[in-house]
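S.K.: Dropping the sequence and predicted coords here.
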Amino acid sequence: MSYVVQNWRTDMEIFNEKIVRMIRLYLSGVISEEERQELERWIQESERNRRFFEEMKEEGRFAEEFPEFCRIDMEKGWRRFEQQILPNRWSLWKQVLRYAAVIAVPVAIGLSVWLLNQGEKKGSPVVSEAIEPGQVKAMLVLPGGTTLALKDMKQKEIEVGEGLKATQTSAGLVYDTGIDEKEEKLQYSMLKIPRGGEFHLTLSDGTNIILNSATNLKYPVRFGREERRVYLEGEAYFEVKKDSTRPFCVEIEGMQVQVYGTSFNVNARKGEDVQTILVEGEVGIKLPNSMKEYMLSPGKLAHFDRGTGKVQIKSVNVQQYVAWTKGIFTFEEESLEQIMNTLSLWYDVDVFYQTESVKQLHFSGHLGRYKEIQDILGAITEATGVKFTIKERIIIVTK
């Protein structure tokens, strides 16, 4: 099957459905290696193909602005789009985008973003105040118990322990390097990232950590000679500095992640199961009272069920789980309830459902993490018909 694409700079083109699907997967960051190679071969076949691919990246604005897209309730979403946006547009656009929507909704929305920007955003939620996205902020608890609000601090150098200092930057905190030779007297600090916050931390060994909202991390101001151990509750992305003489370990309630110099993401929010996703390197999952270690290779996810104490390992597209570190929300067939839980932490809002059934609607899409929440909710409304009302910092969801 083929479909027609037309935008405001190029003439009408006809492209194969499979190519469109692979471009969509590429732009979404979920393309497989085999599909990526096939797409690259197609791009290299002709200048026309290469030009089209480049224009899709630029004009679709996926890479720059990550416009909202989804594929839930496709026909209903299209009817709403048709009724609200297209009546005053060219009939050719209506035919092209309707056909493209059936094939690849994200591509259609990427191509139609110009038209959307020209029309009134009738799907936007009713709001009483603008709600901004999260920002860099944290509370630092020093070894002596003193608490500092890092967001509001103007000084660049902070005394974090006896004779120890760290430097505050625009993104986070960088500790001075060094080893504590007296391991029995390790000094611990704790970073508390509130709802609506994120933070970058560089530990004394050079390990880089990005902490998501509603996350706590306890760590030594300086590590000892034998090991490097930190304690996590929440979500964090680690890039561990290699050191064969001092293993790195992330302690989580009910389990631990043994690290062998690597990049990985851990989601260990209180009361939820733990997910460990390996980007590169090698990690092992250890459980209390067990000698067994579950080894992960890149591209693997370990799911720890806190209730049963069991670990399951599967292959995943890691970008789906680490996209938040690059400013993107990535949802793949997630329920509206799961999505709203994620948004509530990042935007520091509460959610109230007037219609319980909407919790089970499923949604897939990539959404810009630094957009105002009204933009994201508007995209969901356009696709599903679910309505949102924002009163102060409470989102009311109705059908």
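M.R.: Everything's here; your move.

S.K.: all contacts plus neighbour counts: C-alpha atoms, from now on.
M.R.: Noted.

S.K.: Pick out the residue closest to the middle of this structure.
M.R.: In the chain, the centroid-proximal residue (CA atoms, centre = their mean) is Trp324; its distance is 2.3 Å.

S.K.: Pasting the second one now:
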Amino acid sequence: MKEEAFELSALISGYLLCTLTPQEEERLKLLLAADEERYRILEAYRAAEPTAARLSNMDSVDVDQAWHKVNNRFQTPQVVQRKNRYGWLKYAAILIAVIGVFLFYFNLNKADPGIVADITKTYQNDVLPGTQTAKLILSDGTQITLDKEKQIIGDEKGTTIVSNQGEISYGQSATNALAATKFNTLIVPKAGTYKVTLPDGSKVMLNAMSELEFPVSFADNERLVSLKGEAYFEVAKDAARPFKVKLNGSEVEVLGTHFNVSAYNQTAKTTLLEGSVKVRNGESSSILVPGKQALSDQQNIVVAKGDLDKAVAWCKGDFYFSNDALEPVLTEISRWYDLKLIYKTKIPEIHITGHVSRKAKLSEVLDMLKDVSNRSFGIEGRNLIIN
């Protein structure tokens, strides 16, 4: 994006100064055709007073001194400076720079409103935290974008669906054999979170990069959903229909309880807050009581004491780290701020303890990380640089 913005600025400057070659004119046409907003930028410059007059107004600025600084950076001592010949290049360079900076920030903000200026001037830019956003895929393949605005999606096989304030609700209804065979999928992207009230009244909150598949109406013998990513469940009690969550290689079965499941990879972490759950993987099973946590995959189930505050911190709007290795900490942060992690050095063997609000801008989270990790970081767009 940055390179194209400054290429476009150079071509617009050449156009205004009538110095473009035929090949450069074709390239300018191509870039303008890609976005009509670029035409408006060009027209804004053309509609202003003549270019020559605008450039002559630059004489009020000490252009020679600025140009001398540029020459000192890029010329060797053996090059003899020519003061008058090609003097117009000074103005062209300034025009390119002015247009280039404008285009870069124009394109940056237009393409990604989550990228904002860093008021501390520490980083190239800052990044806003995630928000309530998701995509719902109906049984017929229709895709609906969800946010905070109220939407009445209508009937899905006899079930009314309403989305409002970051939560989608399925109207409770009697068991519908046809609806029980039709599945909806709620997909929460990076930098997102969303809640869903299922047809039985159970409530689920999905974290960023998570996906929940569920029937429009539950069957009369069980309530089965599939999860990828992380979710917090508050399951409605129904002794006749156990609630089951299919994970990567394992399954959680409950009757009525509160628990958190993190299944971003092949190992699922189930933490129980209330009630009881059975975790099984086909080979074996384990019963959890409140305060316990199970790590399960296709071969093993390991039960240990769980950190309840840490497990549900994300639901309460916090990052909570307790002697966590740096890499998974950064991975969790990257999911919430939609970042690409770029390591400039080998990942250090350090562990992080601390907490910070997920409502904070990225720069504030990095301030905490710098204090506890003794590392430095950089932000370039949505790239997080780890030095």
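M.R.: Cool, got the structure. Remember, it's a predicted structure, so these values are computed and weren't measured experimentally.

S.K.: what's the counterpart of the residue nearest to the centre of the first structure in the second structure?
M.R.: Residue pairing (TM-score structural alignment): Trp324 of the first structure is matched to Trp314 of the second structure.

S.K.: Looks to me like its match is in a helix.
M.R.: Yes: assignment of Trp314 of the second structure by DSSP: H, G, I helix; E, B strand; the rest coil places it within a helix.

S.K.: residues in contact with it?
M.R.: Residues counted as contacts of Trp314 of the second structure (CA atoms under 8 Å, 6 or more residues apart in numbering) are Asn207, Tyr320, Arg358.

S.K.: Of these, which are still contacts in the first structure?
M.R.: Mapping those onto the first structure (both residues aligned by TM-score structural alignment, their matches' CA atoms under 8 Å) leaves Tyr320, Arg358 still in contact.

S.K.: any idea which of the contacts of Trp314 of the second structure has the most stuff around it?
M.R.: Asn207 (26 neighbours; other CA atoms under 10 Å).

S.K.: Nearest residue to that residue in space, please, no chain neighbours.
M.R.: In space, and not counting its chain neighbours, Asn207 of the second structure is closest to Thr193: 4.9 Å by CA to CA, 6 or more residues apart in numbering.

S.K.: would you say the one you found is within a strand?
M.R.: Yes: using three-state DSSP, the assignment for Thr193 of the second structure is a strand.

S.K.: mind checking what it lines up with in the first structure?
M.R.: Checking TM-score structural alignment: Thr193 of the second structure goes with Glu198.

S.K.: how near is the nearest residue to Leu142 of the first structure once chain neighbours are set aside to Asp205 of the first structure?
M.R.: Once flanking residues are discounted, Leu142 of the first structure sits nearest to Ser189: 4.9 Å by CA to CA, 6+ apart. Distance of Ser189 of the first structure to Asp205 of the first structure, given as CA to CA, to the nearest Å: 15 Å.

S.K.: Repeat that for Met139 of the first structure.
M.R.: 21 Å.

S.K.: Please say which of these two ends up with more neighbours.
M.R.: Set Met139 of the first structure next to Asp205 and count neighbours by other CA under 10 Å: Asp205 wins out with 19 against 16.

S.K.: pull the longest strand from the first structure.
M.R.: strand 228-239 (DSSP state E).

S.K.: by contact count, what packs against it?
M.R.: Contact here means 3 or more CA pairs under 8 Å, 6 or more residues apart in numbering; DSSP states H and E; on that basis strand 228-239 of the first structure packs against strand 208-211, strand 215-220, strand 248-252, strand 263-268.

S.K.: could the ones you listed go into CSV alongside mean neighbour count and distance to Gln44 of the first structure?
M.R.: Shown next, in CSV, are these (neighbours: other CA atoms under 10 Å; distance: least, CA to CA, whole Å):
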stretch, mean neighbour count, distance to Gln44 of the first structure
strand 208-211, 22, 37
strand 215-220, 21, 45
strand 248-252, 21, 44
strand 263-268, 23, 32
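
S.K.: want to throw those strands into CSV with distance to Arg48 of the first structure?
M.R.: Formatted as CSV, those follow (distance: least, CA to CA, whole Å):
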stretch, distance to Arg48 of the first structure
strand 208-211, 41
strand 215-220, 48
strand 248-252, 50
strand 263-268, 38
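
S.K.: What's the separation between the equivalent of Lys165 of the first structure over in the second structure and Thr331 of the second structure?
M.R.: Applying TM-score structural alignment, one finds that Lys165 of the first structure aligns to Thr160 in the second structure. Thr160 of the second structure sits 37 Å away from Thr331 of the second structure, going by CA to CA.

S.K.: Of those two, give the one with the bigger neighbour count.
M.R.: Taking neighbours as other CA under 10 Å, Thr160 of the second structure and Thr331 compare with Thr160 leading, 17 against 14.

S.K.: For the spatially closest residue to Ala325 of the second structure that is not a sequence neighbour, give me its contacts.
M.R.: Among residues not flanking Ala325 of the second structure along the chain, His351 sits closest, at 4.3 Å (CA to CA, 6+ apart). Going by CA under 8 Å, 6+ apart, His351 of the second structure touches Asn323, Asp324, Ala325, Leu326, Ser373.

S.K.: now with 7 Å?
M.R.: Counting by CA atoms under 7 Å, 6 or more residues apart in numbering, His351 of the second structure touches Asn323, Asp324, Ala325, Leu326.

S.K.: quick one on the thing from earlier: contacting residues for the alignment partner in the second structure of the residue nearest to Leu142 of the first structure?
M.R.: Matched to the second structure by TM-score structural alignment, Ser189 of the first structure sits across from Asn184. By CA under 7 Å, 6+ apart, Asn184 of the second structure lies in contact with Ile137, Leu138, Ser139, Glu213, Phe214, Pro215, Val216.

S.K.: Among the residues you listed, which one lies nearest to Val127 of the second structure?
M.R.: Nearest to Val127 of the second structure among these is Ile137, at 28.4 Å by CA to CA.

S.K.: isn't Lys156 of the first structure right next to Ala166, touching?
M.R.: No: between Lys156 of the first structure and Ala166 there is no contact under CA atoms under 7 Å: 8.4 Å.
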